[in-house]
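Undergrad: here is a sequence with its predicted model. Questions after.
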Amino acid sequence: MLCSDLLIELEKPLSSSTPHLPEKQCQVVKKEYHEFLASTVQFLHEVQERQMLWHWGPYSPVFNALVWMQGLWASRQANNQNRSFIEQQMGLYSATGCFGKSQEVLRRDVELVEYMNDLIDTFN
């Protein structure tokens, strides 16, 4: 199942021995980060479209999967590192130096969690 595969990947400790990547590598890191977020938003949009069509309730498997996904992104209890996915991403991307002192990773991740929260609210 995709969710369990993601969870296994998230359980792996983060390691980054390079304090700052060269600009060319940073362009790739930023591009892949934005593509990852865009894919996640597209997935949530597809769920939202189907929710508008089917009107699932709070006892549906889709609702449970969204709540699990939201918890994975925003909760420290979803994995044994006691760090949310957002915190893990911030640590990973901060170590690259590609985003400078910008809080872009935090801001965009929080926006994504807010979208998940709004989508979850449509199940009630």
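TA: Structure received.
Undergrad: going forward, measure contacts between C-alpha atoms and count neighbours the same way
TA: Fine.
Undergrad: what is the host helix or strand of Gln48 packed up against?
TA: Here Gln48, judged by DSSP states H and E, is contained in helix 23-54. Applying 3 or more C-alpha pairs under 8 Å, 6 or more residues apart in numbering; DSSP states H and E, one finds that helix 23-54 contacts helix 104-121.
Undergrad: would you mark the buried spots in the helix it packs on?
TA: Val105, Asp109, Leu112, Val113, Tyr115, Met116, Leu119, Ile120 (16 or more other C-alpha atoms under 10 Å).
Undergrad: ok, and here's another one to check against it:
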Amino acid sequence: MNNPDDVRFNNPYSEKESLSKLRSFLKATQQADALILLQKAEDKANRDSEYRILLGNVLKFGSTLMYRELFSPFGDYWERSRETFPYYPHSDAVNAIDSAMHKIKLGLDMEAAADEYNWLHNHNSDRCKALAAQKL
């Protein structure tokens, strides 16, 4: 239960459940860069106990700024635009994870949220077809 004096919206799920829900949503919405970034963070957490604690805290209490900081060892959120697509791969991946965690914390129907995302972003796109070919 959230403390009414705390403006954060706490995650009711365990770290394991959160990671599972997060991976499932990112796969369903074909966000390969976000899945790769999440895997890098999990690998680092398995090697570094301090990072493991940080990952758990951010999954439980994280804000947008906390996600940017959590994933900073893997890229610069504020990097300049690249010449070719994807123009902002690291920041797009961080934003995808942050958005998915927001949906998880709100207890939304993740299947319906994924369907809506795909309808808005992946409908008849070349990117959707290319990602499907990679069999996420």
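TA: Perfect, thanks for sending it. Here the structure is a predicted model, which is why all the values come from computation and not from measurement.
Undergrad: quick check: TM-score for this pair?
TA: After superposition, the two chains reach a TM-score (TM-score structural alignment, normalised by the length of the first structure) of 0.30; 60 aligned residues with a C-alpha RMSD of 4.8 Å.
Undergrad: buried residues of the helix holding Gln48 of the first structure, list them for me.
TA: Cys26, Val29, Leu44, Val47, Gln48, Gln51.
Undergrad: and stretch 92-108 of the second structure, by the same measure?
TA: 92-98, 100-105.
Undergrad: so which of the residues you listed are in helices?
TA: 92-98, 100-105 (DSSP state H).
Undergrad: which among the buried residues of helix 23-54 of the first structure gets closest to Tyr93 of the first structure?
TA: Val29 (8.4 Å; C-alpha to C-alpha).
Undergrad: relative to helix 104-121, how tilted is the helix holding Gln48 of the first structure?
TA: 10 degrees (axes from the mean of the first three to the mean of the last three C-alpha atoms, to 10 degrees).
Undergrad: can you give me the buried ones in the helix or strand following helix 23-54 of the first structure?
TA: Using DSSP H and E, the helix or strand that follows helix 23-54 of the first structure in sequence is helix 61-74. Across helix 61-74 of the first structure, burial judged by 16+ other C-alpha under 10 Å covers Val62, Phe63, Leu66, Val67, Met69, Gln70, Gly71, Leu72, Trp73, Ala74.
Undergrad: how far away is Glu5 of the first structure from Glu32 of the first structure?
TA: To be clear, residue 5 of the first structure is Asp; Glu isn't right here. Using C-alpha to C-alpha, to the nearest Å, Asp5 of the first structure is found at 19 Å from Glu32 of the first structure.
Undergrad: no, scratch that, I was asking about Leu7 of the first structure
TA: Counting by C-alpha to C-alpha - Leu7 of the first structure and Glu32 of the first structure are separated by 20 Å.
Undergrad: pull the number of nearby residues for Leu59 of the second structure.
TA: Leu59 of the second structure: 26 surrounding residues under other C-alpha atoms under 10 Å.
Undergrad: what angle do helix 61-74 and the helix holding Gln48 of the first structure make with each other?
TA: 150 degrees.
Undergrad: packing partners of whichever helix or strand Leu55 of the second structure is part of?
TA: If you go by DSSP H and E, Leu55 of the second structure is part of helix 49-61. Here helix 49-61 of the second structure touches helix 15-28, helix 32-47, helix 64-70, going by 3+ C-alpha pairs under 8 Å, 6+ apart.
Undergrad: give the buried residues for the shortest one.
TA: With burial defined by 16+ other C-alpha under 10 Å, the residues of helix 64-70 of the second structure counted as buried are Thr64, Met66, Tyr67, Arg68, Leu70.
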